[in-house]
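Colleague: attaching a predicted model along with its sequence, questions to come.
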Amino acid sequence: MTSYRGSESNGRLSVVYSFPHAIGAPGIGWTAWNQVTELVAAGHEVHLVSASVARPIPGLASDRRVLQRGRVRIPHRAVGRDRAFAFHDRIGAELVRRVRPDVVHTWPLAAERTLRAAAEVGAPGLREAPNTHTAHAYQVVAEECARLGVELPADASHAANAAHLAREEREWAAAAAVLAPSDAVARSFVARGHDPERILRHRYGARSDGAPAAPRRSDDPPVVLFLGRVEPRKGLHHALRAWAGSRLRDSGRFVVHGDPIPTYAAVLAPLLDQPGVEMRGFTRDPGAALAAADVLVLPTVEEGSALVTYEAQLAGCVPLVSTAAGAYLDDGVHGLLHEPGDVDALRAQFDLLADHPEEFARMSAAAAAHAPELSWEAAGRSLVAAYRAAIARRGGAVHAVAE
C-alpha cells in the first residue's frame, strides 16, 4: 500500500501507532491492543511499532517489533529501560518519515522524536495519557502515602521520578494534542497549565463474552468487590473504613482480590480484620469475580480511566467509584460516584445497598444495558473522532489510501 496527499474521499486514515511495550500484554498493553484492533477492523491503515507482540493483530499495514526476534521477546531490562525507549523512539520517528501518515499515536516515555517527526511531515502527533498529568499523579499519591505513613518502593509506577517527568513534559510539548480517556485526566492537564484546546477526549472500553449478565439472587448476602492493585493509590483503606461503620457490614461480604505492597499491608491489617471481609489475593479470572459480586468498589485517589469499571458494568456489577476513577457512567443511573477520600459518602452508599437492594438491581440492569457504549468498538469510534479533530485543527487533508 502507498499513501499520498489527497481529499478525504474514502474516510480511511493512515496511522502510525507507537507503543513501547508488549502489545496485548495485561494492563496498558491490553488497552493498546484493543485500540489498534478496532482501528484495523474499521478499515484504517495502521503501521504498528511496538516493543514486542504478546497477542497478534491481523491486518496491519506494517508491524515493526523493536525488542523481539522471531518468537523471542527481549525484556527492556536486558538493554536498559531508558536505552530501549530511546531506540524505540528513533524507530518510530523513522517510520513516520517513511510512511507520512495522516496521524501519529504515541505512548509515554518513547515519543519525543516520533512526535517531532510527525510535525516535520505535517501530521498531528498525539500523545496518549493513560493516567492523569504525571506531576499531579506524583503529588496526589505522595500525599496519600504520607497520610498513611506508607513508603512506596523506588520502582513503583507512581513513585516520583524527576527524569521521567521531564521526558514526559518534552513529549507533551512536542505533541499536537494529548489524548485524555476521562474528564479526570483532562482536568489534571488543564490544572497544570495545558491549553484545553490541546486536550482531546476519547475513552476506553471492554469486551463482552456475549453472555447476559447473571441475575443476582435476592436471598444471597450482598457482595462488595475490590479488584485491582492493593496500593494506597487505589484507596482500599477508604472503602474498608466505610465498611466498618456501615449497616452492610452485618449482612454482606467484602471480597478483596489483589496482593498488597508490604508497607501498605501493615496499614490494612486491622481494617481487614473485621466481619465480612475476605482477602482472596490475585485472581486470574476477574470476570468470574465481577459476575459473583453486586457492586465493584474503587475509591481510587488517582487514575486514568480504570478498565475494571467498564468490565463491571458489562457484568451487571454496579460501580461504587470515586470521581478520580475515570468511569464512563452516569451517577445514579449506572453506578454511584463519590469524591476521593469521602468515606462518609461511600458508607452511605453501602447503607443504601443494605437497605434498598432494589435500587442496585435497577442500576445493575441499566449498567448491563449500557453495554454497546462501553465496547471497544465504541471506544474505537471515539478515538477516530479525536484523530479527525486533530487533523482538522491542523488544517490538513487526510491521505487517500491506494491499494
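Modeller: Arrived safely, thanks for sending. Please read all numbers here as calculations on a predicted model, not as lab measurements.
Colleague: contacts, neighbours, all on C-alpha from now
Modeller: Fine.
Colleague: contacts for whichever strand or helix holds Ala269, please.
Modeller: Secondary-structure assignment from DSSP states H and E places Ala269 in helix 262-272. For helix 262-272, the external contacting residues (C-alpha atoms under 8 Å, 6 or more residues apart in numbering) are 148, 150-152, 230-232, 237, 240-241, 244, 278-279.
Colleague: excluding chain neighbours, what is closest to Arg170?
Modeller: Nearest residue to Arg170, sequence neighbours excluded (C-alpha to C-alpha, 6 or more residues apart in numbering): Glu112, at 6.6 Å.
Colleague: name the SS class of the residue of the chain positioned farthest from its centre, please.
Modeller: What lies farthest from the middle of the chain is Asp219; by C-alpha atoms, centre = their mean that is 35.1 Å. With DSSP: H, G, I helix; E, B strand; the rest coil as the basis, Asp219 sits in coil.
Colleague: for Gly316, helix, strand, or coil?
Modeller: Once three-state DSSP is applied, Gly316 turns out coil.
Colleague: got the contact list for it?
Modeller: 213-214, 291, 294, 364-365, 367-368.
Colleague: okay, now the one to match up with it:
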Amino acid sequence: MISSVAHFANTIIDRPGNIGVRTGKLIASHSQNGGTGICICRASNSGCRGYKYYSMGILGNLPRILNALRMYCFSRFDHRYWDIKLFEAFTSSLFKAVAEESPNIAHVWEVSPKIIRALRAIGLPVVLDVAIAPYTYVARLHSKGLAGHLTHSDRLMRLELEAFKEADLIIVPSAFVMDELGAAGIPVSKIRLIEFGVTIPELGTSIRRHRENISFGFVGVVNRRKGVDCLIDAWDSKLFADDELVLCGRLHPDIKRKIGLLKFASNVTLPGFINPLEYFGRCDVFVFPSWSEGSAKAVLEAMAFGLPVITTKSSGTVVRNGVDGFVVEPGDTAALRERMLWFKNNRAAIATMGESARKRACEFSWERYASRVMKVYEECLG
C-alpha cells in the first residue's frame, strides 16, 4: 500500500463538481485504509485523519472572480491561465513542507509543468490527472471550421503539452481523452484510463414514467459548449409540442435568447442552478450533447437513476451506443432529434435501456475508482 501521498488540487475539496469530489473521495479512502498525506488546495469542505491541509484562504475566492470577469466583462479574458499562475504562486513556498512529510508520490490535479518539475526536483514521482480533452482538440475543431464558440488558448495549450511530457504517468477518465492525448503526441504507454465513480441512489417511484408525454432532461451549465444550442434546435419541432425539456443549471444569456425564439416546442423548464438529483426522477430520457468534456459526471448520475442517455463521445465513453442510450456526433442536430424521436416512438425502450444504464453505472463505484488510482501509484513507483 502507498503510505503517503501529496495532492496538489486547484479546487475546493469535497465541493460538488468533478475534481473536488474525486479528490475528496480518494483522500477519504486512503485515510480509511491507514494512509497519510498532504493536500494543497484552494479550500476544503472536510478533513481526513492523517492528512495535513494547506489552503489558500481568502485567496481561494480569486478563481471565481477571474471566471466572473470572463463571463460578464471580458469574454476573451484567459482566466484559466491566471488561475493556474495563482495556484503556482501559492504552492511555491510549500515544497519544503511537502519534502518534510516524505510522501511516496505526488498526485497533481492541475496542468502545471512548474509544479511537476518542483516535485520531481525533491525526488517525487508525479501522477497527473487530466479530466478533460486538451486544447489541441479545440484547435483541431477550429481548423475544421467547427465549434467556434469553444475557447482556445495557445499558451494554455503549451502549458498542457509541457505538463503531459513532464509527468511520469497520466490518469484520464475516458477513451475519448486518451485518444486526444495520443493525437497530441503523448505516448499511450504513459496514459491510464480510470473512469470516475458515482453514488448509486435508492430508486423511488418515478412521477414521470407513466405519463403520455415524455420529459427530456439536461443537467450542467446551460451553454453552447455543452451543446445546449444544438439541443434547442433539435427540440424546436411540432413533434415535441406535448413533451417537456428540463434544463437544470446556470443559464447563459445566448441560450436564454434562443429559448425565447422557439416556434413550436416552447415548454422548456428552467429550474436554475439547483441540486439536479431531484429532477432525475421527473425525467424519462437524459440528453447531454456536449462538445468537450472528459467524462461528464451528470451522465453517470443520470444512468445511476435509471435513465437512458443520449450523449456524445466527447462527453465520455461510459454509455454503450444502442444499449444504455445513444451516442451522436456533437453539433449534429438532425441525429440528436432523430434519437429523441426514437424514444417517443419506442416507449418500452425507455425502461429497458434505463435498466441497462443503471446496471452499467453500478460498475463504477467510488471504491473501484480509489482502488484503481492506488494501483497507478504503485505502478509509478515501480
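Modeller: Everything's here; your move. Everything quoted here is computed from the prediction, not taken from an experiment.
Colleague: on that earlier part again, most neighbours of all the contacts of helix 262-272 of structure 1, which one?
Modeller: Using other C-alpha atoms under 10 Å as the neighbour criterion, Pro232 leads the contacts of helix 262-272 of structure 1 with 30 neighbours.
Colleague: which SS state does the counterpart of it in structure 2 fall under?
Modeller: For Pro232 of structure 1, the aligned position in structure 2 is Arg224, judged by TM-score structural alignment. Here Arg224 of structure 2 is coil, with the state taken from three-state DSSP.
Colleague: which residue is the nearest non-sequential neighbour of Arg224 of structure 2?
Modeller: His149 (7.0 Å).
Colleague: tell me, how many residues neighbour whatever residue of structure 1 lines up with Arg339 of structure 2?
Modeller: Taking TM-score structural alignment for the superposition, Arg339 of structure 2 sits opposite Gln349 in structure 1. Neighbour count for Gln349 of structure 1, taken as other C-alpha under 10 Å: 20.
Colleague: if we can go back for a sec, counterpart of the residue farthest from the centre of structure 1 in structure 2?
Modeller: By TM-score structural alignment, Asp219 of structure 1 lines up with Arg211 in structure 2.
Colleague: could you list every residue that touches that match?
Modeller: Per C-alpha under 8 Å, 6+ apart, neighbours of Arg211 of structure 2: none.
Colleague: ok, back up a step: specify the local secondary structure of the residue nearest to Arg224 of structure 2.
Modeller: Following three-state DSSP, we place His149 of structure 2 in the coil state.
Colleague: swap in Tyr17 of structure 1?
Modeller: Going by three-state DSSP: Tyr17 of structure 1 is strand.
Colleague: thought it was touching Glu45?
Modeller: No: Tyr17 of structure 1 is not in contact with Glu45 according to C-alpha atoms under 8 Å; the separation is 10.3 Å.
Colleague: quick one, what contacts Ala345 of structure 1?
Modeller: Contacts of Ala345 of structure 1 by C-alpha under 8 Å, 6+ apart are His338.
Colleague: shouldn't it be within a helix?
Modeller: Yes: counting by three-state DSSP, one finds Ala345 of structure 1 located in a helix.
Colleague: thinking again about what came up before, from the contacts of helix 262-272 of structure 1, which is closest to Val343 of structure 1?
Modeller: Arg241 (6.8 Å; C-alpha to C-alpha).
Colleague: tell me where the stretch 1-150 of structure 2 has helices.
Modeller: Applying DSSP state H, counting those that start in this stretch to the stretch 1-150 of structure 2 gives helices spanning 18-32, 62-72, 79-91, 95-101, 113-121, 135-143.
Colleague: most tightly packed of these?
Modeller: The highest average neighbour count among the helices of the stretch 1-150 of structure 2, using mean count of other C-alpha atoms under 10 Å, belongs to helix 18-32 at a mean of 20.
Colleague: just checking, what packs against it?
Modeller: Under the contact criterion of 3 or more C-alpha pairs under 8 Å, 6 or more residues apart in numbering; DSSP states H and E, helix 18-32 of structure 2 touches strand 4-13, helix 366-381.
Colleague: spit out the contact partners of Tyr138 of structure 1.
Modeller: 158-160.
Colleague: repeat that for Ser371 of structure 2.
Modeller: Counted by C-alpha under 8 Å, 6+ apart, Ser371 of structure 2 has zero contacts.
Colleague: and the gap between the residue lying closest to Tyr369 of structure 2 once chain neighbours are set aside and Ala357 of structure 2?
Modeller: Excluding its sequence neighbours, the residue lying closest to Tyr369 of structure 2 (C-alpha to C-alpha, 6+ apart) is Gly197, at 5.7 Å. Distance, Gly197 of structure 2 to Ala357 of structure 2, using C-alpha to C-alpha, to the nearest Å: 14 Å.
Colleague: the more surrounded of those two?
Modeller: More neighbours surround Ala357 than the other of Gly197 of structure 2 and Ala357, with 27 against 24 (other C-alpha under 10 Å).
Colleague: most centrally placed residue in structure 1?
Modeller: Nearest to the mean C-alpha position of structure 1, by C-alpha atoms, centre = their mean, lies Ser305 at 4.4 Å.
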